[in-house]
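In: After the sequence you'll find the predicted model.
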Amino acid sequence: MTNKKSIPIIIGVAQYTQPKETAQAVDPLSLMVKTGQMALNDVGTYDIKEFIDTIYMINIFSWSYEDAPGELSKILGIKPVQKVYLPDGGNTPQTMVNRAAKEISSGKKRVILITGGEAHYTASRTSITPRNWPKRNKPLYMEGKRWNGINKFENHYKLIFPSCSYAIFETAIRAASGRSLEEHKRYIGEVFERFAKIASKNPNSWTKKAYTAEEITTATPENRNINYPYTKRMCSNMFVDQSATLIMTNEKIAEKLKIDKKRWIYLMGCADLKNIHEITRRPQLHDSPAAREGSRLALEQAGLRLENIDKFDLYSCFPSIVEIMMKEIGIPENDTRDLTVTGGNPFFGGPWSNYTMHAIVTTINLIRKNPSLKVMVVANGGYNNKQSFGIYGTDPPVKLWGDNDEAKVQQSILAQILPEPVEEANGQLSIEGYTFAYDRKGNPRRGIVIGHLEDGRRTLAYIEAKTEVLLNLEQQELVGQTFPVHFDSNDNFNVISINDHN
């Protein structure tokens, strides 16, 4: 490092899960006040308040405030020069830690507080849970814009819903793996069984039941089908009340304030990369060049090899993203290392954009208890769009901040973009990935398909058929099969019509 004392460190962390049975459940900002105060306590000296010059706040889905960062600062008694309120995205917490590290190492910032919180469980229960929350107000400022799906064409075919798009990735992954339908169902159930087991032992988890693979993958009234092949327990649980906060500074300030060195944790390596934005324009549906290259860059900065990582926290909104991350990072299917430190989005809880903050806070506390640990945290945003990596440990990075070829790598990823998809398709469609949407009774309503036409160009289509035909199709591997497709000008959709298929 050019200036050793500018090396960024994490010095304070906190998280809190508001119990379901809380009589007077508080709003997201109040949860952030709680974890903000807890994080300040964790630092060990309130003198740190004088040095906090920046606050990063993760986007809040479950409520809205005019100036949440400002209100939080006032209550905590801090006076930041810069207040940043971020747009949504599951990658955001790790992205902000990476950004804070670069700002601190460059000398632009002294101490940064990063926070987020949601109370969607309570907010969704308005009819039965009285609450005395502040009035909703539109934020006065936001760095960037909230996501609204991918684009008009893909949103038109419901890819705007993550359970739909990630389910399509899942069928593409299954076909690429060579597993049968039943083998793959068992496999993803076993992966998430490992997550549920860890969540069951985590005092901060929203769900503390150690579900078995069968309980996760089998549809029941309590675990209904969402999008084939996903049941409810394979999906992130956003109906939680959770908050987490962390505080970062540099070695010089930590030494000045006599903060115990045993509590210093380093961001040893990091990276932030994006995949091609449009799903239909990616060369493959079952990979992530951003994850492949991001993990490599983070390991290089940390001076580590993959075998040096003791634990992972892989973003787990759906099984497909876990599988993609494992493949791209190079984690074998039979690897016994933990793939989550919290229990994951479906079981620990998926507080919208702030899940990974909990993963980072949990990671910091694990390393404090066992200083030899090296943990890789992987955050994901959008629809396998944005990935952020952080490697944590008790050693500083070996490479300078920003001293990597991230921009060059990003350019090479985006250069692989395919031509625009065909919006009005007529001809033969070869399926590359698909899902079925279900009604509330668990019956398939229609299929949603992504594939390519005879000339290789991509398109999207619906499968329209009777329920019994769709149920029959559920029992088959459709990836690789070819069907006639036509554009229905009345409904403005590409349609695969099937009366019978054996």
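Out: On my side now, so go ahead.

In: going forward, measure contacts and count neighbours with C-alpha atoms only.
Out: Noted.

In: Could I get the buried residue list for the longest helix anywhere in the chain?
Out: Under DSSP state H, the helix in the chain containing the largest number of residues is helix 181-200. Neighbour counts using 16 or more other CA atoms under 10 Å place 181, 184-185, 187-200 of helix 181-200 among the buried residues.

In: who does it touch, helix- and strand-wise?
Out: Helix 181-200 sits against helix 213-217, helix 319-329, with contacts defined as 3 or more CA pairs under 8 Å, 6 or more residues apart in numbering; DSSP states H and E.

In: And the contacts of the following helix or strand past the longest one?
Out: So the one you mean is helix 319-329. Where DSSP states H and E defines the elements, the next helix or strand beyond helix 319-329 is helix 355-369. Among residues not part of helix 355-369, those counted as contacts by CA atoms under 8 Å, 6 or more residues apart in numbering are 13-15, 90-91, 93-94, 115-116, 243-246, 262-263, 265, 313, 315, 340-342, 345, 349, 373-375, 377, 379, 392-394.

In: Comparison target below:
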Amino acid sequence: MGVAEGTWRCSDAGAVIAERLRLGGGKPVHTVRADVGILQQRLIAEASAAIARGQVGAALIIGGESRARDRAIVKAGGEATQTPGPDGAEPDEVIHPAGELMSEVELERDLATPATQYAIVEDALAQADGIDRAALRRRLGELWFGFAAVAADNPTAWDRSAPSGRTIVATEGGNRMVADPYTRSLCSQWNVDAASALVLTSVEVADRLGVPPGQRIAVEATVESNLILPLPQRAELQRWPAFEVVAGALATHCGVPVDGGLGAEVVDLYACFPSAVQVQARALGLPLDAARLTVTGGMTFAGGPLNNAALASTVAVVERLRHLATAGGSARGLVTAISGMLTKPGAMMLSSSTSPTRFAALDVTDEATDRSPALPVDPDLAGEAVIVGATVIPTFEGIRRAVAVVGSTASGGVRRRSVVTSDRDVVASSIAELGGAGRVVTLDGMGGFNLS
């Protein structure tokens, strides 16, 4: 029994569910919790590997959140309750992250919010493509309009209203700006009630239970990198070498090309923010066409619960593959996962083939580390620098703050990075209107900057 940690607190959620479902036939059920910072895909990888080794015959992977319910109860003046779990109980196994997902300078200088980091990546993408802010907003509106349309046909999606592209990018009707150019309708929505469950079994157990071949979906491979490289240290914000390594390893194992989406007929990319989708799609050689990138509608519209989004994507891809199998023939499904801010990537290949590729769980952290140059970060960097990516965020004080990752080259030729902010309205207005990446700025050596 594998459970992804959520915003709730329960001593051993797996044990609670096992008891309520009367699992184990009177024997103890081995429970596993993956803490926040561990890819949700990891639970599937661990269970699949245990089944392949013959250690277990079946496993249940679950995730669920009830933040919408909790918020509604609190808004009505009540107190949201939680299931505490058995007294003093702990899971039999806990998977902890190897390190912190975020550096100190990110926490101190307004980079702790996911929307802020992904908006900065968006700025870097726009500069790399040579498009202005108006063209960027059109691109975002068209991309997320497509995701909204997919969600409208997804019966389990949280928001099936299918807003227009213009509505998605416009700051009207409560659609506030979160981190320019990201409005609320361009951000992951985690205040949802959602849950998913996956049952994995050996072939022998499936045979014994009489599961029809057409209903069986094989896990061919899971690949992940656990390299933690904070945003300011990355040589290129618009690329993700670790994800490229993951995709390459999956391609090699399954005998398919990376370009065109690893040969998968069904794809669901981890879609927390548009820049995450674009970075992954480019690495996989996929067009920015929602119909090729998602079957759920993404985390804005299908919902992005903290511990459940990748599991929900897996369920949706499995269902689509079963439908294709029923129609005749076999197909592959690709599901990707992200932990942190484009920090830890994962990808998984599923297949409805009756003779799938032999399963493997691959960890490519070492190769990802070799392929991901890390630049030194100097919080006290002063003098002239160039913006690598920037955004503008609203503050609790009612002002707009520009937040930028900047780069400078020292006299010895060493590239250095820093994270800087500015509360000057002229700076925030200029970056919101024209973008930030590529512009020259002057740093004061204390974490502030001004446009040169």
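Out: Sure thing, it's come through. Everything numeric here is computed off the predicted structure, so don't read it as measured data.

In: Any idea what the TM-score comes out to?
Out: Once superposed, the chains reach a TM-score of 0.89 (TM-score structural alignment, normalised by the length of structure 2), with 432 aligned residues with a CA RMSD of 2.4 Å.

In: before we move on, back to that, the longest helix of structure 1: how far from the chain's middle?
Out: Per CA atoms, centre = their mean, to the nearest Å, the displacement of helix 181-200 of structure 1 from the mean C-alpha position of its chain is 18 Å.

In: Check stretch 137-155 of structure 2 too.
Out: Counting by CA atoms, centre = their mean, stretch 137-155 of structure 2 is centred 17 Å from the centre of its parent chain.

In: What range does that stretch cover in structure 1?
Out: Taken onto structure 1 by TM-score structural alignment, stretch 137-155 of structure 2 occupies residues 185-203 there.

In: Could you pull up the residues touching the alignment partner in structure 2 of residue 241 of structure 1?
Out: Aligned by TM-score structural alignment, residue 241 of structure 1 pairs with residue 193 of structure 2. Residues near residue 193 of structure 2 by CA under 8 Å, 6+ apart: 64-69, 305.

In: Apply the buried test to those residues and list what passes.
Out: Burial by neighbour count, 16+ other CA under 10 Å: within those this picks out 64-67, 305.

In: quick one on the thing from earlier: export the helices and strands packed on helix 181-200 of structure 1 as a markdown table, with columns for mean neighbour count and distance to residue 416 of structure 1.
Out: Output for these, formatted as a markdown table (neighbours: other CA atoms under 10 Å; distance: least, CA to CA, whole Å):
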| stretch | mean neighbour count | distance to residue 416 of structure 1 |
| --- | --- | --- |
| helix 213-217 | 20 | 35 |
| helix 319-329 | 22 | 17 |
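
In: For the ones you listed, give me TSV that also has distance to residue 464 of structure 1.
Out: Rendered in TSV, the data for these read as follows (distance: least, CA to CA, whole Å):
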stretch	distance to residue 464 of structure 1
helix 213-217	25
helix 319-329	25
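
In: residue boundaries of the strands in the stretch 151-300 of structure 2?
Out: 177-179, 182-183, 193-201, 218-224, 266-268 (DSSP state E, counting those that start in this stretch).

In: Out of these, which gets nearest to residue 400 of structure 2?
Out: Nearest to residue 400 of structure 2, of all the strands of the stretch 151-300 of structure 2, is strand 177-179, at 9.8 Å by CA to CA.

In: which residues of structure 1 does that closest one align to?
Out: The aligned range for strand 177-179 of structure 2 in structure 1 is 225-227, by TM-score structural alignment.

In: and the matching stretch, how far from the chain's centre?
Out: Distance of stretch 225-227 of structure 1 from its chain centroid, counting by CA atoms, centre = their mean, is 19 Å.

In: That one vs structure 2, mean deviation?
Out: When structure 2 is overlaid, stretch 225-227 of structure 1 sits 0.3 Å from its aligned residues on average, using mean CA distance after the TM-score superposition for structure 1.

In: who touches that stretch?
Out: Contacts to stretch 225-227 of structure 1, defined as CA under 8 Å, 6+ apart, come from residues 163-164, 167, 219, 231-232, 435-438, 442.

In: Just the buried ones from the residues you listed, in PyMOL syntax?
Out: Command for PyMOL that selects the buried part of those, burial taken from 16+ other CA under 10 Å:
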select buried, resi 163+164+167+219+231+232+435+436+437+438+442
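
In: Quick one: mark the members of the contacts of stretch 225-227 of structure 1 that sit in helices.
Out: Those of the contacts of stretch 225-227 of structure 1 mapping onto helices are 163-164, 167, per DSSP H.

In: Distance-wise, check the match of residue 241 of structure 1 relative to residue 72 of structure 2.
Out: Residue 193 of structure 2 sits 11 Å away from residue 72 of structure 2, taking CA to CA, to the nearest Å as the criterion.

In: Same question for residue 37 of structure 2.
Out: Relative to residue 72 of structure 2, residue 37 of structure 2 is positioned 28 Å away (criterion: CA to CA).

In: More neighbours: which of those two?
Out: Of the pair residue 37 of structure 2 and residue 72, residue 37 is the one with more neighbours under other CA atoms under 10 Å, namely 21 against 13.

In: List the contacts of the residue nearest to the spatial centre of structure 2.
Out: Most central residue of structure 2, judged by C-alpha distance to the mean C-alpha position with CA atoms, centre = their mean, is residue 338 at 3.5 Å. The neighbourhood of residue 338 of structure 2, defined by CA under 8 Å, 6+ apart, consists of 39, 270, 344-346.

In: that older thread, would you point out the most distant pair within the contacts of stretch 225-227 of structure 1?
Out: Taking CA to CA as the measure, the contacts of stretch 225-227 of structure 1 span a maximum distance of 17.0 Å, between 164 and 219.
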